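K.L.:
Mind looking at a prediction? Sequence and model below.
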Amino acid sequence: MPHIVHVAVQTPAHSAVGELLSYSCDEALPPGTLVRVPLGKRELLGVVWEAPATPDAIPDGVELRGIAAVLRGIEPLSLGWRRLVSFAAHYYQRSLGEIAVTALPPQLRDMTPEQLARRLAPPKAAKSGKSRKAKTEEGIEKAAIDTPPPPDTPLLALSAEQAAVFTQIEQNPGPFLLYGSTGSGKTEVYLRAVQAVLDANPEAQALVMVPEINLTPQLEQRFIARFVPQYGQDAVVSMHSGMTHPQRLKSWLAAHTGRARIVLGTRMAIFASLQQLALIVVDEEHDASYKQQEGARYSARDLAIWRARDSGSKVILGSATPSLESWHASDPEVGRYLRLAMPSRIGSASLPRVRLVDMSQQPRRAVFSPPLIEAITERVRRGEQSLILLNRRGFAPVLFCADCNWKSDCPHCSAHQVFHKGDRTLRCHHCGFTQRVPFVCPGCGNPDILPLGKGTEQLQEELERLLRNVQRPDGDPARVARIDADTTKAKGSLAEQLAQVHAGDVDVLVGTQMVAKGHDFRRITLVAAVQPDSALYSSDYRAPERLFCLLMQAAGRAGRDAQYVQAQGSHPEMWIQTHEPQNAVYTALRKHDYPAFARRQLQERLDAGMPPYAFQAIVRADARSQEAAQGFLAAATQVARDAGLPYLDEVFIYPPIPMAVQRVANVERAQMLLEAGNRSALLRFLNAWQQYLHWLRARPEHKALVRWLVDVDPLSI
């Protein structure tokens, strides 16, 4: 007799298709089994799930479609993994199948059982008469297999602060917030914590997450050096979107089967299938990159807390500038996290001295103040390195005509096209539209169109001009390099450029936030932020927090090697060029006083009723016109009130407004903020509201609507 099997399938977003689809199968399949199922005219990967508590009755005369194939050879996904997926789907208002299937490797989603069997099969014995190419490939594979593991890395002696923190981690269940200054040795604590759980259980696994892809190789090298000699070549694997599909599948299988003891990855790694998870580390936990901004808008950091609690694992959140939500949760009076502090740098290294340059007292239109150029020149002549931070790539944010006020606006977005001088293009950083720079103003024919504002490309050019007569100790001219999203497009280019910096081939590095955190630059003694003030005037209440974190993280790149600084007779410095030197953000930064900054910000948030003292969600609508987008949101509010949805009296719904960049790729965007003093009330209201939003979307009066989505715990408004 056929069995009814319930399967989670990635159905179209907001299609109103049920959480689980029912199929027939000749055998009873355990939950977690991977299957291929028909859906319409397609065949998709699905995950067998537990039967719903109240399954829908199958109408008489309706015959269920059968399972197309079972992907044998892969053990069913664990109950813990399925519970994580269910929680994420429920909390972030997405379909179960969307979360479940997108959490699996892309290559696995398209595999037939035959392809999977070939992938899992052991390599065949070599045959005689092979081609020269085959012999060469075999030799490469054999060499890779026979390559001896890296030598054991001697354990570094822990500082008193590191030892005290490690003892606390061993003796308490957590969750832990490791608040350690830049250069305090947080990574060594992570390594010791991982070592402890692996030693305690021969099957235990650890998950270590970083916010950016470019930080993974650096951390990977340290973990490989520490653990591969002890646990073998497959002990450490990585997971991030920069890997090829075969690489991602290989890492996923190693983690799923338990061969990999340690998984290093970005936010996607939170959904790694780890059957024996014992420890989760979230490095730079404050970083906004942990929040997915497309599709399912989940927070990997928050899911790490939930997964650790559900699986009985320990979790360590680490940062020199914790998010205000985590800092509040670690307040002894709140007591959700145990706060561990490491305020000192390793050895005799000191934190950089912060110097504020009042740009209102400098020459007009100066990109770099004379004192800063003098300080950079001094560093170059001594063979030291400097880092210049500007969080805006390109040459200039906009081209401008003074005669007719024409600006290089994007024709498809309500944003400017950025001028990129290197390839003489105007590029929209929202929709990607690119065109050549016009020879004359398109509005009036004026040949004198000017760049307004500064980008990293312009800063590099200006520094090369100002330092053209400055020589390094070897007599060569000063070398200025730039690292941003434009210079790192080619595969391997970022690693190559970072290697040049580490080798000392670069004297002054200009970059965006991608070089301001996580990197262990040993020769940088000066960091300068050129135009940071724009964040002070932002309407986003999180802007001061982001600015403080970015600047403090950037400052942490200076003076990390105490022996080098001492040998040079130098001292690390952080320069900030600002028109607001008395601002509280800069006042706290000068003292490296994150607790004071956090205290002030949390009080302001408490007074204003903002997170973490309130809970928010955003409902966004994209449509062919702004009127249609806001009309859908207004109608959704009215439907909620007419239906008397539960917890409506505890949720405040703000009127719909255009988004900051209201048009992208010819689609108008509007948003509506929801706020509640209770997280449970907000989530229950959203869950009850879902069916009405689906119903409203299908109404003929909203045919101009392109899509709608819900963002729970948004990071920007």
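P.N.:
Yes, it's here. Note that the coordinates shown come from a computational prediction; the quantities given were computed from them, not determined experimentally.
K.L.:
contacts and neighbour counts: CA atoms only from here.
P.N.:
OK.
K.L.:
Would you work out how far apart the start and end of stretch 56-75 are?
P.N.:
28 Å (CA to CA, to the nearest Å).
K.L.:
neighbouring contacts of that stretch?
P.N.:
Contacting residues not belonging to stretch 56-75 are listed as 22-25, 33-38, 43, 112-113, 116-117, 120, 257 [CA atoms under 8 Å, 6 or more residues apart in numbering].
K.L.:
Apply 6 Å and report the result again.
P.N.:
With contacts defined as CA atoms under 6 Å, 6 or more residues apart in numbering, stretch 56-75 is touched by 23-25, 34-37, 113.
K.L.:
how far does it sit from the chain's center?
P.N.:
Put simply, stretch 56-75 sits 37 Å off its chain's centre (CA atoms, centre = their mean, to the nearest Å).
K.L.:
same question, stretch 31-40
P.N.:
The answer for stretch 31-40 is 30 Å, by CA atoms, centre = their mean.
K.L.:
now do the same end-to-end measure for it.
P.N.:
Chord length of stretch 31-40, first to last residue, is 23 Å (CA to CA).
K.L.:
What residues of that stretch count as buried?
P.N.:
Going by neighbour count (16 or more other CA atoms under 10 Å), the buried part of stretch 31-40 is 31-38.
K.L.:
will you turn those into JSON lines that also has distance to Glu212 and secondary structure?
P.N.:
JSON lines is the format used below for the buried residues of stretch 31-40 (distance: CA to CA, whole Å; DSSP: H, G, I helix; E, B strand; the rest coil):
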{"residue": "Pro31", "distance to Glu212": "34", "secondary structure": "coil"}
{"residue": "Gly32", "distance to Glu212": "30", "secondary structure": "coil"}
{"residue": "Thr33", "distance to Glu212": "32", "secondary structure": "coil"}
{"residue": "Leu34", "distance to Glu212": "30", "secondary structure": "strand"}
{"residue": "Val35", "distance to Glu212": "33", "secondary structure": "strand"}
{"residue": "Arg36", "distance to Glu212": "33", "secondary structure": "strand"}
{"residue": "Val37", "distance to Glu212": "35", "secondary structure": "strand"}
{"residue": "Pro38", "distance to Glu212": "37", "secondary structure": "strand"}
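K.L.:
Now name the helix or strand holding Thr167.
P.N.:
Secondary structure from DSSP states H and E places Thr167 in helix 160-171.
K.L.:
after that helix comes which helix or strand?
P.N.:
Heading C-terminal from helix 160-171 (DSSP H and E), you reach strand 176-180.
K.L.:
tell me the angle the next helix or strand after that following strand makes with helix 160-171.
P.N.:
The helix or strand immediately downstream of strand 176-180 is helix 186-200, counting by DSSP H and E. Calculated by axes from the mean of the first three to the mean of the last three CA atoms, to 10 degrees, helix 186-200 forms an angle of 30 degrees with helix 160-171.
K.L.:
take the one below as the second:
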Amino acid sequence: MPVLRVALDLPLHRLFDYVAADASTADVGYRVRVPFGRGERVGVIVEVAVASEWPPEQLKAAGEILRDLPALPADFFGLCEFASTYYQAPLGEVVMQALPAGLKRVAPVLRRQGRAVRPPPPAAAPELTAAQAAVLATIAVQDGFATHLLHGVTGSGKTEVYLRLVERTLAAGRQALLLVPEINLTPQLESRVRARFPEAGVVSLHSELAEAARERNWLAAFAGEASIVLGTRLAIFAPLPRLGLIIVDEEHDTSFKQQDGMRYSARDVAVFRARQHGIPVVLGSATPALESWANAQGGRYRLACLRERANPAAVLPAVNLLDTRKTVLREGVSEPLLAAIRERLARGEQSLVFLNRRGYAPVLACPACGWVSRCQRCAANLVLHLAERRLRCHHCGFENRVPQACPTCGNQDIHPFGRGTQRVEVWLQEQFPEARILRVDRDSVKSRKQWEAMLERIHGGEADILVGTQMLAKGHDFPKLTLVGVLGADAALFAADWRAPERLFAQLMQVAGRAGRAELKGEVLIQTEYPDHPLYAALAAHDYPGFAAALLKEREQAGFPPYAFQAMLRAEAPEMADAIAFLTTACALPVVQEHPNVVLYDPVPMKLSRLASLERGQLLAESPSRPALQAFLPRWREAIEGIKAPSKLRWHLEVDPLEF
């Protein structure tokens, strides 16, 4: 009797066998109902075999094979198998997480027709600059696989290059997949794409979509009805029968790395998928990831550059450093920055005060006894949100009311220390009572509708001063914004994370790029105690290539990626001793000695050692050879699965980790 090998959404590194009398190899890729435990689940048939390694009497009979949709194609399984193998994740988890929730339900789902979206008025394509035309001449959508790294300064017209490539792809009868890092970037890009291609099917795929909408869009992409798919990282697994082009915008962004479940990089999976289909993939950024830049310098990627802004009247903003050692700060803001804001207000222009810390203050503390507002569940402080009168943990979500007095000594004179966007907003409103101040962070913008309304207010000139976090740093074009003031950037210069300088440079380049994108000249003022730091010198010169070269040289000397390849074993348990003991046992497994090209470091607590009441430890595995590390990991994982651990301990492997 035929045996169905079924992928289920379970954290187990194996498929499940069921018998089905009427099954054939043509059923591979269909969903199927199967008994599991005391209930029933929906899985996907990965293989139809003639026999099972399990005794026949132990095999249960499969339920109905669901043929209401076409079978998932072979290339979809090839992509999932790559991700499963490379990222050491269960194949069932990879396959099932790519499906919309409605397709994984046991009970049939009534699928409604979505409301027709009225296309916006068609938008004419702007005239290309000479640089854009030169870049397009180097990227052919029908010449097979190639990875193109598009390095373009902010405002250089990378999006127009993307749209021209999409146009060529559609003309060839193919589909285009465009990935963006943040959900908030999707609405404005979606409206621009719809306006340019009103007759093409355009759908978006991201986590903020309602379940029914996501399923409709996924099915439209799967059926080939949608010629353009916009999405965040999960969209990289959407099955597209006519895929002809993949674009990854802001490819350096860490949001492309999944941080739970299967921990994959959508950017890297995109490169594999392009190779799998024999199509081009374009990675675009003003500040490419150092791994991508090294690949371009080494010839693995094809480098294309846009060095000037697309608008001939717009020039890159002047970047000036304000030495805070020589000036008095009031609520973290210097007098020169205040004067610059006054000047913009007088001219009817907009200013952005950038502080990548939301809330009113990072901590509430008692000066009498030293009490601080610590999270009960994490190794972190509770952030003061004064508007809501709440103390909130930005890691686990725990929150509490602001106490009237110190919980330890009863002192009523407790103070907020440090500052976040709420505190800066309140203080700026006191300094400029006539100004319209708008705070933009995850506390003030919690949904797509709120975000669209906020953008409409900014574009409509209803805000004079913006106070925001990194939500405002990427991809936005505000013609009247001419000043960007940066607060609190120095903290990342000396962080323990060796990736911190790269991230800080990218963040500051992105936020600086919001200024002066139209005819009005832009200026960026960065408050710092280290005005002579090489990072700020490169930023002032808009010299990403020079900064990247220096940082890559440091990493090569230190043996850090991209000159080494890493995987991280992490364990979490109610007690740190259990997590470290588990990691120590994993480090001493016999299989480790069989792979001399892989080095395992000592187990240590994670930087955020306690999260949601669990203690967390980690163990780094490193090798100068990617193949050597990949050969080691499956054998090591299999040996780790045999370790007898406490029942409440959980562990996972992460390949190419970004967080330490």
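P.N.:
Great, that's in hand. Keep in mind it's a predicted model, so treat the numbers as computed, not measured.
K.L.:
Got a TM-score for the pair?
P.N.:
The TM-score (TM-score structural alignment, normalised by the length of the second structure) is 0.97; 656 aligned residues with a CA RMSD of 1.7 Å.
K.L.:
Now the buried residues of stretch 31-40 of the first structure in JSON lines, please, with extra columns for distance to Gln168 of the first structure.
P.N.:
Output for the buried residues of stretch 31-40 of the first structure, formatted as JSON lines (distance: CA to CA, whole Å):
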{"residue": "Pro31", "distance to Gln168 of the first structure": "38"}
{"residue": "Gly32", "distance to Gln168 of the first structure": "36"}
{"residue": "Thr33", "distance to Gln168 of the first structure": "40"}
{"residue": "Leu34", "distance to Gln168 of the first structure": "41"}
{"residue": "Val35", "distance to Gln168 of the first structure": "44"}
{"residue": "Arg36", "distance to Gln168 of the first structure": "47"}
{"residue": "Val37", "distance to Gln168 of the first structure": "49"}
{"residue": "Pro38", "distance to Gln168 of the first structure": "52"}
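K.L.:
which ones are touching the residue nearest the centre of the second structure?
P.N.:
Taking CA atoms, centre = their mean, the centroid of the second structure lies closest to Ser255, which sits 0.8 Å from it. Going by CA under 6 Å, 6+ apart, Ser255 of the second structure touches Pro181.
K.L.:
What lines up with Leu79 of the first structure in the second structure?
P.N.:
Aligned by TM-score structural alignment, Leu79 of the first structure pairs with Ala74 of the second structure.
K.L.:
Just give the nearest non-adjacent residue to that match, would you?
P.N.:
Residue nearest to Ala74 of the second structure in three dimensions, not counting chain neighbours: Gly29, with 7.9 Å by CA to CA, 6 or more residues apart in numbering.
K.L.:
Show me what that neighbour lines up with in the first structure.
P.N.:
Looks like Gly29 of the second structure aligns to Gly32 there (TM-score structural alignment).
K.L.:
Also Leu179 of the second structure?
P.N.:
Aligned by TM-score structural alignment, Leu179 of the second structure pairs with Met209 of the first structure.
K.L.:
cool, Thr169 of the second structure as well?
P.N.:
Match for Thr169 of the second structure (TM-score structural alignment): Val197.
K.L.:
Please report how far its match lies from Lys314 of the first structure.
P.N.:
Val197 of the first structure is 9 Å from Lys314 of the first structure, by CA to CA.
K.L.:
now do Gln205 of the first structure
P.N.:
Gln205 of the first structure is 11 Å from Lys314 of the first structure, where distance means CA to CA.
K.L.:
and if you look at Pro173 of the first structure?
P.N.:
6 Å.
K.L.:
Repeat that for Asp110 of the first structure.
P.N.:
From Asp110 of the first structure to Lys314 of the first structure the distance is 35 Å (CA to CA).
K.L.:
So for the two, which sits in the more crowded spot?
P.N.:
Lys314 (25 against 14; other CA atoms under 10 Å).
K.L.:
quick one: contacts for the match of Leu179 of the second structure?
P.N.:
Met209 of the first structure neighbours (CA under 6 Å, 6+ apart): 264-266, 282.
K.L.:
Over which residues of the second structure does stretch 620-635 of the first structure lie when aligned?
P.N.:
Mapping stretch 620-635 of the first structure onto the second structure (TM-score structural alignment) gives residues 570-585.
K.L.:
helix or strand for Trp708 of the first structure, which one?
P.N.:
Short version, using DSSP H and E: Trp708 of the first structure is in strand 705-712.
K.L.:
Tell me the buried residues in that strand?
P.N.:
So strand 705-712 of the first structure, judged by 16+ other CA under 10 Å, has buried residues 705-706, 708-712.
K.L.:
Counting by contacts, list what it packs against.
P.N.:
Strand 705-712 of the first structure is packed against strand 615-623, with contacts defined by 3 or more CA pairs under 6 Å, 6 or more residues apart in numbering; DSSP states H and E.
K.L.:
does Leu77 of the first structure belong to a helix or a strand, and which?
P.N.:
Applying DSSP H and E, one finds Leu77 of the first structure in no helix or strand.
K.L.:
Could you measure from it over to Ser299 of the first structure?
P.N.:
Separation of Leu77 of the first structure from Ser299 of the first structure (CA to CA): 22 Å.
K.L.:
Pick out whichever of the two has more residues nearby.
P.N.:
Per other CA under 10 Å, whichever of Leu77 of the first structure and Ser299 has more neighbours is Ser299, with 23 against 20.
K.L.:
Trace that one over to the second structure, please.
P.N.:
Structural alignment (TM-score structural alignment) places Ser299 of the first structure against Ser265 in the second structure.
K.L.:
pretty sure its match is touching Lys257, no?
P.N.:
Yes: contact criterion CA atoms under 6 Å: Ser265 of the second structure and Lys257 qualify, at 4.4 Å.
K.L.:
Mean per-residue distance, whichever helix or strand Arg307 of the first structure is part of versus the second structure.
P.N.:
For Arg307 of the first structure, the enclosing helix or strand under DSSP H and E is helix 300-311. When the second structure is overlaid, helix 300-311 of the first structure sits 0.3 Å from its aligned residues on average, using mean CA distance after the TM-score superposition for the first structure.
K.L.:
could you point out which element follows that helix?
P.N.:
strand 314-319.
K.L.:
That following strand aligns to what range in the second structure?
P.N.:
Counting by TM-score structural alignment, strand 314-319 of the first structure corresponds to residues 280-285.
K.L.:
what does that stretch contact?
P.N.:
So stretch 280-285 of the second structure is in contact with 145-151, 245-251, 274, going by CA under 6 Å, 6+ apart.
K.L.:
Need the max-distance pair from the residues you listed.
P.N.:
Phe145 and Glu250 (20.6 Å; CA to CA).
K.L.:
How far off centre is the helix holding Arg307 of the first structure?
P.N.:
16 Å.
K.L.:
Could you check the angle that helix makes with strand 176-180?
P.N.:
Going by the same axes, to 10 degrees, helix 300-311 of the first structure makes 140 degrees with strand 176-180.
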